[in-house]
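Enquirer: Below are the sequence and a predicted model; questions follow.
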Amino acid sequence: MQLTLDLQLACHFDQIPSEAQFQLWAEKALEQFRDDAELTIRIADEDESQSLNSQYRGKDKPTNVLSFPFDAPPGIELPLIGDLIICPQVVYSESVEQEKAFHDHFAHMVIHGCLHLLGFDHINEQDAVEMETLEKQILATLDIADPYRDEY
């Protein structure tokens, strides 16, 4: 798998994962679906996350990850799959609340977001089970525990 990653650090937050970690996590999420891909991951503060979440999802609060798939015009072949906007403040708060390691939860958000960019979703139960199963399998290859352990 050949991944071209554009990592944008648009805010400061302690203990942001390294570019190599983001690269690895995205590659793990995409490798069974794509031979090559281009992806932007933007690390955004709570204000930017809230603004985008409000504008695109109608939810006026910051969120952990937003996915913006790239839809190429007909006849145009590009490896670009889209953009992820991740808010480290929300990811950190969730990791504390859910008693998960910060970087493990960050890995989950990258993988979750990448799967959304590929067209996976969790709107209905059948799709949610499919997506969560993939997330668990991919995270297991990184020695990261099942992130849904408390939900069942």
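Expert: Received the coordinates, thanks.

Enquirer: use CA for all of it now, contacts and neighbours both
Expert: OK.

Enquirer: Following element in sequence after the host helix or strand of His112, please.
Expert: Secondary structure from DSSP states H and E places His112 in helix 102-117. Using DSSP H and E, the next helix or strand after helix 102-117 towards the C-terminus is helix 125-141.

Enquirer: try this one next to it:
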Amino acid sequence: MNVDLVIEDERWAALDLGLLAGQAAQIVADHLALTPPDGQGFEISLLACDDARIAALNADFRDKPLPTNVLSWPSEDRAPDKPGGAPRPPSDPELGDIAIAYETCQREAVAQDKKFPAHVTHLLVHGMLHLLGYDHIDDKDAALMEGLEVEILGKMSISNPYI
């Protein structure tokens, strides 16, 4: 898994985010038995930013001018045809872009009494699943996505984040 990492907020430098993201993305791909269409590997872009930057992105793309923990932009529509169904497999090795905000992630980790790297890993897995067409708009889709997150994080020795 190739991760193109752009660090805009230097606080992310204390965490080996590129390695963490690469491992998380590879475990997601392996868990879902995805094969890159080019045979070379999948690619994602990751922006490690702050709350101000992610709030601007959230306003631009979702009309919600507030910070959030993670945003994702798939390179193609992979959404399933029906709620609770599996998304279509990627036809492009470039999966898309993810942005993650330091302050929100830090604040959530403290509030939820979670270790920062484990919480960030959960959000990276969450973002990856969005790139692959999973969503949580309705109950069936949310149950499927959250179940996958728990299984994938378990493979990384990270406990269920939804407990």
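Expert: It's in. Keep in mind it's a predicted model, so treat the numbers as computed, not measured.

Enquirer: Would you point out which residue is most central in the second structure?
Expert: Gly127 (1.7 Å; C-alpha atoms, centre = their mean).

Enquirer: Could you identify the residue of the first structure that aligns with that one?
Expert: Using TM-score structural alignment, the partner of Gly127 of the second structure in the first structure is Gly113.

Enquirer: Tell me how far the residue lying closest to its match once chain neighbours are set aside lies from Val96 of the first structure.
Expert: Excluding its sequence neighbours, the residue lying closest to Gly113 of the first structure (C-alpha to C-alpha, 6 or more residues apart in numbering) is Ser67, at 5.6 Å. Distance, Ser67 of the first structure to Val96 of the first structure, by C-alpha to C-alpha, to the nearest Å: 23 Å.

Enquirer: Among the two, which residue is more densely surrounded?
Expert: Between Ser67 of the first structure and Val96, counting by other C-alpha atoms under 10 Å, Ser67 is the more crowded of the two (19 against 13).

Enquirer: check contacts around that one.
Expert: 82-85, 113-114, 116-117 (C-alpha atoms under 8 Å, 6 or more residues apart in numbering).

Enquirer: Mind doing that once more with 7 Å?
Expert: 83-85, 113, 116-117 (C-alpha atoms under 7 Å, 6 or more residues apart in numbering).

Enquirer: sec struct for Gln8 of the first structure, please.
Expert: Using DSSP: H, G, I helix; E, B strand; the rest coil, the structure places Gln8 of the first structure in strand.

Enquirer: Which strand or helix spans Thr40 of the first structure?
Expert: Going by DSSP H and E, Thr40 of the first structure is part of strand 36-43.

Enquirer: Report the angle between that strand and helix 102-117.
Expert: 130 degrees (axes from the mean of the first three to the mean of the last three C-alpha atoms, to 10 degrees).

Enquirer: how about strand 36-43 of the first structure: buried residues?
Expert: Buried residues in strand 36-43 of the first structure, counted by 16 or more other C-alpha atoms under 10 Å: 36-37, 39-43.

Enquirer: which SS class is Pro161 of the second structure?
Expert: Classified using three-state DSSP, Pro161 of the second structure is coil.

Enquirer: Counterpart of it over in the first structure?
Expert: Pro161 of the second structure maps onto Pro147 in the first structure, by TM-score structural alignment.

Enquirer: I'd like to know how far Leu84 of the first structure sits from Glu99 of the first structure.
Expert: Taking C-alpha to C-alpha, one finds Leu84 of the first structure at 24 Å from Glu99 of the first structure.

Enquirer: Those two: who's more crowded?
Expert: Leu84 (25 against 10).

Enquirer: contacting residues for the aligned residue in the second structure for the more buried one?
Expert: Using TM-score structural alignment, the partner of Leu84 of the first structure in the second structure is Ile98. Residues near Ile98 of the second structure by C-alpha under 7 Å, 6+ apart: 45-47, 71-73, 127.
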